[in-house]
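>>> mind folding the following:
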Amino acid sequence: MGLIPKDQLRQLIKEHNLQTMEDVQKALKDIFAETLQEMLEAELDTELGYAKHDSKQKQTKNSRNGYSKKTVTSEYGELDLTIPRDRLGEFEPAIVKKHQRHVTGIEDQIVSMYAKGMSTRDIQDHLHNLYGLEVSPTLISNVTAKLLPLIKEWQNRPLQSVYSVVFMDAIHFKVKQDGQIISKAAYMVIGIDLEGYKDVLGIWIGENESAKFWLHVLTDLKNRGVQDILIICVDNLKGFSEAIAASYPQTEVQKCIIHQIRNSIKYVSYKDLKKITTALRPIYTAPTEEAALLELDQFEETWGKQYPLIVRSWRSNWDELATFFKYSPELRKLIYTTNMIESYHRQLRKVTKGKSIFPTDESLLKMLYLATMDVIRKWTGRVQNWGQILLQLTVHFPERVQIR
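You can find the predicted model right below:
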């Protein structure tokens, strides 16, 4: 059975001559406003102990109390309400509080749509088409601005003292600044704790990607309680390893093999592209570091004269490209690329693809934070084969990894 009996609904339709969706929307708005108004009156009656039918007491009540006008936003548009006030007491209506300007879940809906990457215009159109509600860009901005204290709290939360593996990478966006459109880097960090659970440790917005800013990020992690990181996985950004060593001198660095391959083929002619990638594969799929070095020697014999820069790059970065060889397949698979953080970036791109340019750093940060919260909610399980990986870590880092 519905909330309103069918015969009353039919009477309502007949009396108001409801023929279109706009007619229904207007009628629902009136009913919603009248219902709120009655609830406000009933709330004050209950608070002061007045019976609804007692006219003498009502007159006394009305002489003691005042009223104020308030316009609030709802799914049905703006509602003009008369708010009763008790001049002699401390009564404040619970249904519409003193500074409340929204009486429904409209704010949650705005935040939810913003989290899905909808533009301000899209949010306006959606609320208008679905509810007939006119929402200004300022209102949307004000609603999403309430996220900033939450983001600040999340960004400054204490972290665990030890992380087994940390992935660090940046993703780039266009942002307006001082009347110009510039490229900004969103610095991202994913950490896997000793229990095998992953988490996004923070998001930092900076200009371009630089080792100097990564040093700032690492310092921030340290200030938030991260005392030790066993392995950090990064791309081939110049100066990155030095920044890591300055903050966490004991940490092992694994440079991403996929990034190294991309750098290697950057200047390879198209006709040799497939041959080069095929020739590089035996290097990073070798069973041991010694076998990998033999494969690198073989690559140099075949391609060294034609592509000396490739050989030079692999040899100069070898110490940090070969880190994964000392571990067993389960841990190798986890650390030899930055696939974990790149997968996270792809999820962010799905949300931000509708925003070619962000008006401010804050607007970018808000969207990335909301998208990140959506991603993290799905990270409920441990990293695959974590039991075996943890045993390996206790062998390689016996003084730094303690199993409880």
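>>> switch to C-alpha atoms for all contacts and neighbour counts from now on
Will do.
>>> where exactly do the strands run in the stretch 251-400 of the chain?
Secondary structure of the stretch 251-400 of the chain (DSSP state E, counting those that start in this stretch): strands located at 252-255.
>>> now the helices for it?
257-264, 273-284, 289-303, 308-316, 318-321, 329-335, 339-352, 361-376, 386-396 (DSSP state H, counting those that start in this stretch).
>>> which of those helices is buried the deepest?
Most buried of the helices of the stretch 251-400 of the chain by mean neighbour count (mean count of other CA atoms under 10 Å) is helix 361-376; its value is a mean of 18.
>>> output the contacting helices and strands for that helix.
Packing contacts for helix 361-376, counted by 3 or more CA pairs under 8 Å, 6 or more residues apart in numbering; DSSP states H and E, involve helix 106-115, helix 147-155, strand 198-207, helix 339-352.
>>> after the second one, which helix or strand is next?
Spelled out, it's helix 147-155. Proceeding C-terminally, helix 147-155 gives way to strand 162-177 as the next helix or strand, assigned by DSSP states H and E.
>>> next one: the third one
Going down the chain from strand 198-207, the next helix or strand is helix 211-223, by DSSP H and E.
>>> check the secondary structure at Ser68 for me.
strand (DSSP: H, G, I helix; E, B strand; the rest coil).
>>> let's see this one next to it:
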Amino acid sequence: MATTKRSTNRPPVEALVAGDRDLMRALMKDALQEVLEAEMTELLGASPNERTETRSGYRAGYYGRGLVTRIGKLELRVPRDRHGEFSTALFERYARSEKALVAALAEMYVQGVSTRKVKAITEELCGHSFSASAISAINKGLDATLAKFAHRPLEEAYPYLIVDARYEKVRESGVIRSQAVLIAIGINWEGHRQVLAVELANRESQSSWKEFLLGLKKRGLSGVEFVASDDHAGLKKAIGEVLPEAAWQRCYVHFLRNALDYLPRKADDDCLQELRWMYDRRDLQEAQRDLAAWITKWQGKYPKLVDWVEGNIAETLTFYRLPRAHHKHLKSTNMLERLNEEIKRRTRIVRIFPNEAACLRLVRALCSETHETWLEDSRYLNMALLAEQKKEFLRAAA
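Okay, the predicted model is just below:
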């Protein structure tokens, strides 16, 4: 029986859906409505019209509630129970970052920045245009919530710390400048990731990074044993000053990118691929043995690269002192890079922020959303492995 080949010109389902905003809104609305119904069922211990011995109450109709999203305003039906006990975190958590995005766009509109485009976007998102007083009301509630998130005390130890920066364009006194967004992620002894800090700086420098890290310590940051970052000179010095007790890991991904500067354009691809394999070895001894073989193989062909690698690669091998199961998560800053990509996906809608407050508001809202998701996820790392490794080290030292 002959089979019919699928047309290669047909767009994937995802592309069809993404291109139809009405369909996207309908799908999103259905999904969120199901979440609300499931939360009510969990509270009452029974589905609608279901008789169970575990039922703890009864439904009492619905009330309407609008939710602003990037694909338009959704009108949802929120279930009620007879005793008024039902509440949902759905709106607060999901809407926080959406409100920050809308506020940034609306503020641009009010200030006359790209008015035609911004007005169209905000009206599509919210169904109406904005006044300065409306924006002020949105920001007032957001800023209070985000300030608590940004300045909360850090009351537990974070043995692992990952820090990085990205840049956003901000308008200041009519001039567009790039602002550094400094972000820190910590992993606690329960193995959960948390966004610890999000701050703006005029640029990445030793002083700005030092102030950022000192701010973390003032809020209670303690117990840091290992820090991963890129090789920014100012950041590296700041880590050494503020967290001298912590081992430093230079992100191996950034290291391999830097290696391209020491290779001719038409270099042998096998050279860098073999260097990358050093980071998949079982332990430091195995990596050093293979590194020696790599140096011998490529010294004659690429002496500039080999000399640079010999002088710098040790900074990228610090992760080998950690439990092997932790290597892939901490030999780079990829964990934070993924968060930065999500931030970029959302902030590029704004393109140029009208002021620093609008920029920080949106980025913190996005980070807060991610932070809460991580807290509910299963543990990211098994930190018992690190605790056992430390015990073995102490026994050996004794």
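>>> tm score of chain vs chain?
The TM-score (TM-score structural alignment, normalised by the length of the second structure) is 0.65; 295 aligned residues with a CA RMSD of 3.1 Å.
>>> on that earlier part again, need the helices and strands packed on helix 361-376 of the first structure in TSV (columns: distance to Ala286 of the first structure).
Listed next are those as TSV, based on distance: least, CA to CA, whole Å:
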stretch	distance to Ala286 of the first structure
helix 106-115	43
helix 147-155	40
strand 198-207	28
helix 339-352	20
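>>> identify whichever of those lies nearest to Asp30 of the first structure.
Asp30 of the first structure lies closest to helix 106-115 among those, at 18.0 Å (CA to CA).
>>> now what about that closest one, what contacts it?
Here helix 106-115 of the first structure makes contact (CA atoms under 8 Å, 6 or more residues apart in numbering) with Ser74, Glu75, Thr120, Ile123, Ile140, Val143, Thr144, Val351, Met367, Leu370, Ala371.
>>> what's the most distant pair in the residues you listed?
Largest separation among those by CA to CA: Ser74 and Val351, giving 26.8 Å.
>>> residues touching the most centrally placed residue in the second structure, list them.
Most central in the second structure under CA atoms, centre = their mean is Leu339, positioned 2.2 Å from the mean C-alpha point. Counting by CA under 8 Å, 6+ apart, Leu339 of the second structure touches Cys367.
>>> that one matches what in the first structure?
Using TM-score structural alignment, the partner of Leu339 of the second structure in the first structure is Tyr344.
>>> how about His326 of the second structure?
Counting by TM-score structural alignment, His326 of the second structure lines up with Leu331 in the first structure.
>>> that match and Leu44 of the first structure: what is the separation?
Distance, Leu331 of the first structure to Leu44 of the first structure, by CA to CA, to the nearest Å: 65 Å.
>>> one more: Tyr248 of the first structure?
As judged by CA to CA, Tyr248 of the first structure and Leu44 of the first structure stand 62 Å apart.
>>> ok, longest helix in the second structure?
As assigned by DSSP state H, the longest helix anywhere in the second structure is helix 21-44.
>>> measure the residue nearest to the centre of the second structure to Ser131 of the second structure for me?
Leu339 of the second structure is 32 Å from Ser131 of the second structure, by CA to CA.
>>> over to Tyr94 of the second structure?
Distance from Tyr94 of the second structure to Ser131 of the second structure, by CA to CA: 23 Å.
>>> neighbour count winner among those two?
Tyr94 (16 against 12; other CA atoms under 10 Å).
>>> what sits closest to Lys198 of the first structure if chain neighbours are left out?
For Lys198 of the first structure, ignoring the flanking residues on the chain, the nearest one in space by CA to CA, 6 or more residues apart in numbering is Ile192 at 4.3 Å.
>>> and for Leu221 of the second structure?
Leu154 (5.7 Å).
>>> check contacts around the aligned partner of the one you found in the first structure.
Under the alignment (TM-score structural alignment), Leu154 of the second structure pairs with Leu159 of the first structure. Taking CA under 8 Å, 6+ apart, we find Leu159 of the first structure in contact with Leu201, Leu221, Arg224, Gly225, Val226.
>>> in a strand, that's where Glu123 of the second structure is, yeah?
No - counting by three-state DSSP, one finds Glu123 of the second structure to be helix, located in no strand.
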